[in-house]
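Undergrad: Got a predicted structure plus its sequence, pasted below:
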Amino acid sequence: MFLSALDGFVASHSDVTLKPLEVDLVGQLPPKLRVYLYNATYPPGGRGMGEHKIQLIVPGQARNERGNFNSSGGRIPLLVGYRPDIKVFVLWDAEMYPDFAYSRNVQVLPETIYEAFAQGLGRQIRRLGSGQAEVVIAAEARQLSDAILERQKETLKRLFGAQG
């Protein structure tokens, strides 16, 4: 679904059965992505009602090992959750999750998911345990390219110290 949502922007991609997915894009989108795509689930209990989560595990990461997203070869790691029943993608700031534990949870509020479903895009500011603020972006599939641009913009703002 990720590739079809970017129809017209994909120049090439790696084997879709391998993870992470490497995607070369055209137009205004970042040219080289390494996509870490997870199912966004909303299991009962443990967290707020309806809160969605993904569980971070990267290829080759064993239990009790730390994981990192690979940015080699000039590829930008893109951390994505997907809820297939309503075709909504969630984009977190991958660089804010260095050296993570096996199966680490990353969350998004249900309001953010439903805002994207109803209006095309949704945004949430999350406070991480480090005290940093992360902007999470959710998008209906037809607006995935816009969400990728927003994700890139928010990451650059964080890196260069811009507010808002």
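TA: Looks like it arrived, so ask away. Numbers count the residues shown, from 1 in each chain.

Undergrad: can we go C-alpha only for contacts and neighbour counts from here?
TA: Noted.

Undergrad: quick one, helices of the protein?
TA: 2-5, 110-119, 144-159 (DSSP state H).

Undergrad: second one coming, line it up with the first:
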Amino acid sequence: MGSTTPGWLTLPEDEFQERYRPARNATSGYLHRVLIRALGPGVAALPSDDALTRKPLILDLASPLPPRLRFYVYQATQHPSERQQGTFKIQLSVGVTRDGQPASPKEKRRWFDRADNIRPIAMGYHPDWNLFILWDADLHDMNGGFTFSKNVQTPPEIVWAALAKDISHGSRRLRGGLTETIVAARPHRLVEALNLRIDLSNEVMCEGLF
């Protein structure tokens, strides 16, 4: 990271949450700061304050992570009204058109941005549980893309296992017969979880689904 370290990066966790966690819905600025704090020395260069407020966030990273990743970080929530009780979810709202232009809310379909060959990471963070959930971005915008505010879900047992063991992964059936493997992890295991997420996504691509 750069020579000037911002104060939010070195605050004790309780103090950081007290100062930066919004009273209601998590902002991009908060979620991105949580992400960077979790990655620690895995972040090679800090983004600007302006970049922290915008989704997605591109980060320059250090080994063993890829040099750059594009993070779509949303607040993960749990709703009893979901078809599977206790399911955790995020709602995808940001993407680009098929030709790579920013998609407005009026666009019916959108895709994760892969400009400059930077891999997108679809991620949720649950502030109450202090836990990250990582979905397979490739599966959620393959072919026809995704709709605005699309629900992306994970079974609760994957989350509970991560809370108990710090990191976990498990499968969920998607429409069309595909199976998605989802990864969940506490912040101190996030680098490991990201590499696992990437390996699992690469395996799916090698199986010829794309």
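TA: That came through, no problem. Predicted, not measured: the structure shown is a model, and the values here were computed from it.

Undergrad: List the TM-score for the superposed pair.
TA: In this superposition the chains share a TM-score of 0.93, using TM-score structural alignment, normalised by the length of the first structure; 162 aligned residues with a CA RMSD of 1.5 Å.

Undergrad: now the helices of the first structure as CSV including mean neighbour count and distance to residue 88 of the first structure?
TA: What follows is the helices of the first structure, written out as CSV (neighbours: other CA atoms under 10 Å; distance: least, CA to CA, whole Å):
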stretch, mean neighbour count, distance to residue 88 of the first structure
helix 2-5, 14, 10
helix 110-119, 18, 6
helix 144-159, 18, 9
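
Undergrad: Looking at these, which is nearest to residue 64 of the first structure?
TA: Smallest distance to residue 64 of the first structure across these (CA to CA): 28.9 Å, for helix 144-159.

Undergrad: compared with the second structure, how much does the closest one deviate?
TA: Once the two models are superposed, helix 144-159 of the first structure sits on average 0.6 Å from its counterpart in the second structure (mean CA distance after the TM-score superposition for the first structure).

Undergrad: Determine the set of other helices and strands touching that helix.
TA: Based on contacts counted as 3 or more CA pairs under 8 Å, 6 or more residues apart in numbering; DSSP states H and E, the elements that helix 144-159 of the first structure packs against are strand 88-92, strand 133-140.

Undergrad: Of those strands, flag the one that's most buried.
TA: Mean neighbours per residue, mean count of other CA atoms under 10 Å, is largest over those for strand 88-92, with a mean of 27.

Undergrad: so where is that one in the second structure?
TA: Aligned using TM-score structural alignment, strand 88-92 of the first structure spans residues 131-135 in the second structure.

Undergrad: The matching stretch vs the first structure, average offset?
TA: With mean CA distance after the TM-score superposition for the first structure, stretch 131-135 of the second structure departs from the first structure by a mean of 0.5 Å once superposed.

Undergrad: Show me the contact partners of that stretch.
TA: Identification of contacts with stretch 131-135 of the second structure by CA atoms under 8 Å, 6 or more residues apart in numbering yields 76, 121-126, 152, 159, 163, 180-187, 190, 193-194, 197.

Undergrad: same question, stretch 66-83 of the first structure
TA: Counting by CA under 8 Å, 6+ apart, 30, 32-41, 53-54, 57-58, 61, 88-95, 97-102 sit against stretch 66-83 of the first structure.

Undergrad: among these, which are in strands?
TA: Secondary structure from DSSP state E places 32-39, 53-54, 88-92 of the contacts of stretch 66-83 of the first structure in strands.

Undergrad: thinking again about what came up before, nearest approach to residue 45 of the first structure belongs to which of the helices and strands packed on helix 144-159 of the first structure?
TA: strand 88-92 (21.1 Å).

Undergrad: so how far is that closest one from its chain's centroid?
TA: Between the centre of strand 88-92 of the first structure and the centre of its chain there are 5 Å (CA atoms, centre = their mean, to the nearest Å).

Undergrad: Just want the most central residue of the second structure.
TA: residue 123 (1.4 Å; CA atoms, centre = their mean).

Undergrad: Roughly how far does that residue sit from residue 171 of the second structure?
TA: Using CA to CA, to the nearest Å, residue 123 of the second structure is found at 16 Å from residue 171 of the second structure.

Undergrad: Residue 187 of the second structure now?
TA: Here residue 187 of the second structure is placed at a distance of 21 Å from residue 171 of the second structure (CA to CA).
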